[in-house]
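Asks: Got a sequence here, can you build the structure:
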Amino acid sequence: MSGRPAGEHKVISVPEGLDGERVDVALARLTGLSRSRASELVADGHVLLDGHRPAKSERVLFGAVLEATIPAPPVVEVVPIPVDALSIVHEDDDIVVVDKPVGVAAHPGVGWTGPTVLGALAARGYRISTSGAPERQGIVHRLDVGTSGLMAVAKSEHAYTVLKQAFRDRVVDKTYHSLVQGHPDPHTGTIDAPIARHPKHDFKFTVRADGRASVTHYATLEAHRYASLLTIKLETGRTHQIRVHMAAIKHPCVGDPLYGADPTLAARVGLERQWLHALGLGFDHPRTGERVDFASTYPADLQAALDTVRDLD
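Replies: Alright, predicted model coming up:
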């Protein structure tokens, strides 16, 4: 794989609501970049304020012109790495549905050198759709590295196009189970709160008014002394959506310190990652139009943690 995608150049007029803000803060708010990434761009000379290179602490004024050249991330190759624990739930000429274990990313990314779903499939000789960015070919939706469960990957170009649109149209059924701290009140509910990148932390997201629309439905299956087991359905598929939304209502996923979970409880139940599993996946088959539904069971670490929580009652 050769070459790099071109960088992005943005020219933005500072709105009245950002008058007096620091350059890095204004850039982050206007572009959706994290605060730290915006600061790096300013420090590296990739940002102009009314034609000059500002310090990141310089203040912007209403009507000023911000110019930012955002270098493209490096192209990351798919390296075939066997993942014995990754199981094939279904395969045909158009799709392959896998049960992804914890510790495996959906696709390669900058800074990630571990195993991926695409690398595991390549190691087994699967040919995947060439649609999508080079390092994400065939990927129509993703799971976090620390989340296990069902993922569909497109093998044909037709399947990629149809499934990507199905996810955009919110007609794919995605069911998760999560063990969260405490007891959500009400026991059944909907969290409708926009999600955006965290302004100060890379790789973290937060509920923010200017974020993307995000809707999560949950219902309590089991209530225990320290935690509750929930079934969760997503209307949207934002990065870290369940983790962010559960943290926002003060019931983070057990074992998820990034979003405020108690590490003491995680240690007590033997968890080294968030208790979150993609249990069900259903959609209309991209070729036949027939409904297909897939199911997964809890992996050993999540089952053991749930058993311990039940025993603590």
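Asks: Please make it C-alpha for all contacts and neighbour counts, starting now.
Replies: OK.
Asks: Near the residue nearest to residue 144 when sequence neighbours are not counted, how many other residues are there?
Replies: Leaving aside its chain neighbours, residue 144 sits nearest to residue 105 (6.5 Å; criterion: C-alpha to C-alpha, 6 or more residues apart in numbering). Each residue near residue 105 was counted by other C-alpha atoms under 10 Å, and the total is 24.
Asks: in the stretch 1-150 of the chain, which spans are strands?
Replies: Ranges of strands in the stretch 1-150 of the chain, per DSSP state E, counting those that start in this stretch, are 8-13, 47-49, 65-70, 87-91, 95-100, 148-154.
Asks: Out of those strands, which one sits most buried?
Replies: Comparing those by mean neighbour count (mean count of other C-alpha atoms under 10 Å), strand 148-154 ranks first with a mean of 26.
Asks: rewinding a little: got the strands of the stretch 1-150 of the chain as CSV, with distance to residue 288 columns?
Replies: Shown next, in CSV, are those (distance: least, C-alpha to C-alpha, whole Å):
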stretch, distance to residue 288
strand 8-13, 39
strand 47-49, 50
strand 65-70, 42
strand 87-91, 14
strand 95-100, 12
strand 148-154, 14
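Asks: For residue 234, find the nearest of those.
Replies: strand 148-154 (14.0 Å; C-alpha to C-alpha).
Asks: helix or strand right after that closest one?
Replies: Using DSSP states H and E, the next helix or strand after strand 148-154 towards the C-terminus is helix 157-168.
Asks: in that following helix, what counts as buried?
Replies: 157, 159, 160, 161, 162, 163, 164, 166, 167 (16 or more other C-alpha atoms under 10 Å).
Asks: ok now do the closest residue to the third one other than its chain neighbours, which residues does it touch?
Replies: For residue 160, ignoring the flanking residues on the chain, the nearest one in space by C-alpha to C-alpha, 6+ apart is residue 154 at 5.0 Å. Applying C-alpha atoms under 8 Å, 6 or more residues apart in numbering to residue 154 gives the contacts 94, 95, 96, 128, 129, 138, 139, 140, 160, 163.
Asks: can you name the two of these that are farthest apart?
Replies: Top of the distance list for the contacts of residue 154 (C-alpha to C-alpha): 128 and 163, 13.9 Å.
Asks: show me the contacts for the residue most central in space within the chain.
Replies: Centroid-nearest residue in the chain, with C-alpha atoms, centre = their mean: residue 239, separated by 2.5 Å. Residue 239 makes contact with 144, 205, according to C-alpha under 8 Å, 6+ apart.
Asks: Residue 174 reaches residue 233, doesn't it?
Replies: Yes. Using C-alpha atoms under 8 Å, residue 174 is in contact with residue 233, at 5.7 Å.
Asks: For the comparison step, fold the sequence that follows:
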Amino acid sequence: MEKQEHIIDEEQVNERIDKVLSSLNNEWSRTQVQSWIKEGNVLVNGKKIKTNYKSNLHDKIEISIPDPEELDVVPEEMALDIYYEDKDVIVVNKPKGMVVHPAPGHLTGTLVNGLMAHCKDLSGINGVLRPGIVHRIDKDTSGLLMVAKNDYAHEHLVNQLVEKTVTRKYRAVVHGNIQHDYGTINAPIARDPKERQSMTVIDNGKHAVTHFQVLERFPDFTFVECQLETGRTHQIRVHMKYIGYPLAGDPKYGPRKTIDFGGQVLHAGVLGFVHPRSGEYLEFEAPLPQDFVELLDKLRNNR
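Replies: Here you go, the predicted structure:
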């Protein structure tokens, strides 16, 4: 375990201790520093403190930096569809059917298993089973994900999600014929009290906003683009069901009689964010997967 010391100077007086420490080293994220404080690895004048401690002049800060935790994830060689990579960020196009990170019942074959074989340097903020994962998409949703290779990049990307500045556009096919060309769904989402494995629109849920645009209409279905303003679990699936147009193929939120697609017809096609180190805005677009294209062709031919 590495140890470092720091003395508070006049410019740092009355600042929160987690903010002071994260400013000392741009590789130390504020989230990481807060976890060190909670674990008792940060002492002020020889005493443990809380994350909201305000510094005083000449405070002596002792920081014990834990050794990197060995990730309990088995690296697996797999063909990853990587759209962008540098020392901070990877953008990968996840295929339908792949789970993002290990969990009970899915300890291997996940995107994280493949990433661990591809590169050893992923951020540790989300723990040993979700290294580098800033945001997720469902197993049966295809498309683009940004992955952080260090904690500095992870915190920057998470902050952009919180501030709603990340561009996330999805393509979907929904049941029914939406008559208006554009719409915004502003409805709070939380876990369904009657069905704990599902999410639902509920008054005391978390703020959730989805914008949609109609791209093409068919007799019984509509091809839409949805843009996330927030990123709640199953947000697009729950919101489109809420307004009466559930996703085609969706076994959880769709009707009993739906398209046999092996899951919801949903693709995360556009992802844009500000690079955490360069400050440059980057945007990527992944084309629709082949089965999605074939479904659209079938719907067009049946008109």
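Asks: After superposition, what is the TM-score?
Replies: Scored against TM-score structural alignment, normalised by the length of the second structure, the superposed chains reach a TM-score of 0.74; 233 aligned residues with a C-alpha RMSD of 1.5 Å.
Asks: Nearest to residue 213 of the first structure among the contacts of residue 154 of the first structure?
Replies: residue 140 (19.0 Å).
Asks: tally of neighbours for the closest one?
Replies: Residue 140 of the first structure has 22 neighbouring residues, counting by other C-alpha under 10 Å.
Asks: same question, residue 171 of the second structure
Replies: Per other C-alpha under 10 Å, the neighbour tally for residue 171 of the second structure reads 24.
Asks: just residue 60 of the second structure next, same as before
Replies: The local packing of residue 60 of the second structure (other C-alpha under 10 Å) involves 17 other residues.
Asks: circling back to that earlier point, show me what the residue nearest to the centre of the first structure lines up with in the second structure.
Replies: With TM-score structural alignment as the matching criterion, the partner of residue 239 of the first structure in the second structure is residue 233.
Asks: Give me the distance between its match and residue 260 of the second structure.
Replies: Plainly put, residue 233 of the second structure is 23 Å away from residue 260 of the second structure if you go by C-alpha to C-alpha, to the nearest Å.
Asks: and what of residue 71 of the second structure?
Replies: 38 Å.
Asks: Map residue 201 of the second structure across to the first structure for me.
Replies: When the first structure is aligned by TM-score structural alignment, residue 201 of the second structure is paired with residue 207.
Asks: now swap in residue 104 of the second structure and tell me
Replies: Taking TM-score structural alignment, the alignment pairs residue 104 of the second structure with residue 110 from the first structure.
Asks: And the helices in the stretch 51-200 of the first structure?
Replies: 117-123, 157-168 (DSSP state H, counting those that start in this stretch).
Asks: So for residue 147 of the first structure, which of these sits nearest?
Replies: Minimum separation from residue 147 of the first structure across those (C-alpha to C-alpha) falls at helix 117-123, 12.7 Å.
Asks: When residue 71 and residue 260 of the second structure are compared, which one has more neighbours?
Replies: Taking neighbours as other C-alpha under 10 Å, residue 71 of the second structure and residue 260 compare with residue 71 leading, 16 against 12.
Asks: What is the aligned counterpart of residue 97 of the first structure in the second structure?
Replies: Here residue 97 of the first structure is matched to residue 91 in the second structure, going by TM-score structural alignment.
Asks: rewinding a little: with adjacent residues omitted, what lies nearest to the match of residue 104 of the second structure?
Replies: residue 76 (6.8 Å).
Asks: Check residue 165 of the second structure too.
Replies: Leaving aside its sequence neighbours, residue 165 of the second structure sits nearest to residue 273 (C-alpha to C-alpha, 6+ apart; 7.1 Å).
Asks: Mind checking what secondary structure that neighbour has?
Replies: Secondary structure, DSSP: H, G, I helix; E, B strand; the rest coil: residue 273 of the second structure is strand.
Asks: Residue 163 is in contact with that one, correct?
Replies: No. Checked against C-alpha under 8 Å, the pair residue 273 of the second structure and residue 163 is beyond contact range at 11.4 Å.
Asks: out of the two, which sits in the more crowded spot?
Replies: When neighbours are counted by other C-alpha under 10 Å, residue 273 of the second structure and residue 163 differ, and residue 273 comes out ahead with 19 against 11.
Asks: counterpart of that one in the first structure?
Replies: Aligned partner of residue 273 of the second structure by TM-score structural alignment: residue 283.
Asks: Test my guess that that match contacts residue 294.
Replies: No. If you go by C-alpha under 8 Å, residue 283 of the first structure and residue 294 don't touch, sitting 9.2 Å apart.
Asks: tell me how far the ends of stretch 90-102 of the first structure are from each other?
Replies: 19 Å.
Asks: centre of the chain versus it, how much separation?
Replies: From the chain centre to the centre of stretch 90-102 of the first structure is a distance of 19 Å (C-alpha atoms, centre = their mean, to the nearest Å).
Asks: Now do it: everything it contacts.
Replies: Residues from elsewhere that reach stretch 90-102 of the first structure, judged by C-alpha under 8 Å, 6+ apart: 85-89, 117, 145-156, 158-159, 286-287, 296, 299.
Asks: next one: stretch 223-231 of the second structure
Replies: Applying C-alpha under 8 Å, 6+ apart, the contact partners of stretch 223-231 of the second structure are 161-162, 164, 167-174, 207-217, 236.
Asks: Give me the buried entries from those residues.
Replies: If you count burial by 16+ other C-alpha under 10 Å, the buried members of these come out as 161, 167-174, 207-214, 216-217, 236.
Asks: Now tabulate the buried residues of helix 157-168 of the first structure in TSV and tack on distance to residue 274 of the first structure.
Replies: Shown next, in TSV, are the buried residues of helix 157-168 of the first structure (distance: C-alpha to C-alpha, whole Å):
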residue	distance to residue 274 of the first structure
157	34
159	31
160	29
161	32
162	31
163	27
164	27
166	28
167	24
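Asks: looking at the second structure, where would I find the counterpart of stretch 148-160 of the first structure?
Replies: Counting by TM-score structural alignment, stretch 148-160 of the first structure pairs with residues 142-154 of the second structure.
Asks: can you give me the end-to-end distance of that stretch?
Replies: Terminal residues of stretch 142-154 of the second structure lie 22 Å apart, using C-alpha to C-alpha.
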